[in-house]
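**Q** Build me a model:
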Amino acid sequence: MVNKRSHPQSVLITGATGGIGRALAVAYAQPGVRLVLQGRNADILAGVQQACEQVGAVVETVVFDLKDAEGWRQWLLAYCAQQPLDLVVVNAGVNINHGPDNAGEQWEQVQQLLAVNVSAVFATVHGVLPMMRARGQGQIALLSSLAAHRGLAVTPSYSASKAAVKVYGEGMRDWLAPQGIQVNVIMPGYVTSPMCEAMPGPKPFLWAAPKAAAHIKKRLAKNTPRISFPFPLNFGTWGLSVLHPSVSAWILRRLDYDG
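**A** Down below sits the predicted model:
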């Protein structure tokens, strides 16, 4: 019997056109695996599909704007009623900052960020959960960030959205574990991608996307509750969360993360 966690046969990945999303799609692509890949850019998504099909995976693509969280939840409910999923990687996300003139985050952009980074994440879980609970098995991986440990002045809304995902995932893991469903929170540091390149501030211990995907896949197979990397950045950001705010703020200023 195939171990669904170590060798998932059906995998959904949101944000499959981004750095980590694409790398995860390629990492899970192999003969006998069905991939469902969501993205907004049809051309980029087609390229990811082709790369995965070349190694034998069966690939379905979904061009969908996740700002329509309710529409996405309804799509998932209908899809899962016909095709069960073993692993769902909720990876899609966006980032904003104060802008080159330090004018501050724009309200419209904040709303769009929360729609994708929070509402769509919760909607994805609620879209696939009825199917998984009925089967008594399944795995959901939520992409948070090391920025969830301590709000950064350069990206406050992004930090807050990823903190919400982290806390939500931890709570859902504890609730769903007795029901046979694993929930994992993934907290990357800096990983090569257009979104990472657009972020202001230093980017220490930068990982290539394929390296990050291989690490995530390995840890998901072991059902690691919190997959944070790289060391020592993960330890350092966790340390900032337990220090007095004035002390952590002083450290962040010294490291040029003061916005």
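
**Q** alpha carbons only for contacts and neighbour counts from here, please
**A** Fine.

**Q** Surely Glu105 forms part of a strand?
**A** No: secondary structure of Glu105 (DSSP: H, G, I helix; E, B strand; the rest coil): coil, not part of a strand.

**Q** Quick check: chain neighbours aside, which residue is closest to it?
**A** His98 (4.7 Å; Cα to Cα, 6 or more residues apart in numbering).

**Q** could you pull out the helices for the stretch 151-259 of the chain?
**A** With DSSP state H, counting those that start in this stretch as the criterion, the stretch 151-259 of the chain has helices at 156-176, 194-198, 209-221, 233-242, 245-254.

**Q** One more, please, to line up against the first structure:
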Amino acid sequence: MAAGEITLSIASTSGAQRCVLITGATGAIGGALAKAYANQHTHLVLHGRQQEALLALADTCREQGAQVTTASVNLTDEAALAQWLHALCAEHLPDIVIANAGKNTHPQVSGSLEPWDDVQALLDINLKTPIAMAQHLVPAMQARGSGQLVFISSLAGWHGLPSTPTYSASKAGIKAYGEGLRGLLAPHGIGVTVIMPGYVTSPMCNAMPGPKPFEWPPERAAKVIKRAIDANRARISFPFPLNFGTWWLAVLPAGVSQWLIKRLGFDHIDHSGGG
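**A** Predicted coordinates for the structure are as follows:
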């Protein structure tokens, strides 16, 4: 199979009541969301780069009654992404698109900037790819008169953290984009939901420096996210205690917020946890 080729795992979508596309499906939140949506009324389009994990997830979702299509196209390759989404729209335009694929990076030592190659790769997948997906999917959704886009931000989008400045910037950017897009697309019957999770147990979370208060298992996060999507919420942020605190960081004077961040230990670079 050529690199980036789409793997089709389903012959027909007849009888499926809705089509749900999830990128980053082999990640903790993506996998939990796939299982949460998997039932006999849903056709799942699962994207992931970890082939073995993707195929295992697809089998699990089929056991729950879902029809499943898998894909491993390089999302940061603009031509490959456009080709994949064009083919997808021609066959089964998704009703819900969850742009979940993402990554993190952080300074290697205190006071150093993040490696530039890492910065570019992070911005490509966290910010540029979800926007590019909207560019390709929205016209088809507008023509149909329905659809829902879901963007994964983070509580780090409320105020940038010294331990993960580029990640914070990407999550603030996709938050603002999703909020703006919601108003733009509402008259066309297209919903937009921005998700702002706190710490959710995953390899990426484990690699992040600093404390991780109120960490949730991915299954709990998926349940809350799905409920917000089903209700077409504009934005959902969790868990409450951490969200309340990080929201205040965006409201308070910047000098006060940065003092609090330092006192709470979120400016600390520590790689002992595997980062």
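
**Q** Provide the TM-score value for the superposition.
**A** Here the superposed chains carry a TM-score of 0.94, computed using TM-score structural alignment, normalised by the length of the first structure; 253 aligned residues with a Cα RMSD of 1.4 Å.

**Q** quick revisit: now tabulate the helices of the stretch 151-259 of the first structure in JSON lines and tack on mean neighbour count.
**A** Below are those laid out as JSON lines (neighbours: other Cα atoms under 10 Å):
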{"stretch": "helix 156-176", "mean neighbour count": "19"}
{"stretch": "helix 194-198", "mean neighbour count": "13"}
{"stretch": "helix 209-221", "mean neighbour count": "19"}
{"stretch": "helix 233-242", "mean neighbour count": "16"}
{"stretch": "helix 245-254", "mean neighbour count": "14"}
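
**Q** Pipe those into CSV and attach distance to Ala78 of the first structure per row.
**A** CSV is the format used below for these (distance: least, Cα to Cα, whole Å):
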stretch, distance to Ala78 of the first structure
helix 156-176, 22
helix 194-198, 31
helix 209-221, 26
helix 233-242, 38
helix 245-254, 46
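
**Q** With the first structure overlaid, report how far the lengthiest strand in the second structure is off on average.
**A** The longest strand of the second structure (DSSP state E) is strand 190-197. For strand 190-197 of the second structure, the mean deviation from the first structure after alignment is 0.4 Å (mean Cα distance after the TM-score superposition for the first structure).

**Q** residues near Ala16 of the second structure, how many?
**A** A count of neighbours around Ala16 of the second structure, defined by other Cα atoms under 10 Å, yields 15.

**Q** go on, Tyr79 of the first structure?
**A** 15.

**Q** Can you give me the distance of it to Arg22 of the first structure?
**A** When Cα to Cα, to the nearest Å is the yardstick, Tyr79 of the first structure and Arg22 of the first structure sit 22 Å from each other.

**Q** re the thing from before, corresponding residues in the first structure for the longest strand of the second structure?
**A** Counting by TM-score structural alignment, strand 190-197 of the second structure pairs with residues 181-188 of the first structure.

**Q** so what's the counterpart of Ala163 of the first structure in the second structure up against?
**A** Ala163 of the first structure maps onto Ala172 of the second structure when the alignment is built from TM-score structural alignment. Ala172 of the second structure is in contact with 153-154, 156-159, counting by Cα atoms under 8 Å, 6 or more residues apart in numbering.

**Q** Good, we can wrap up now.
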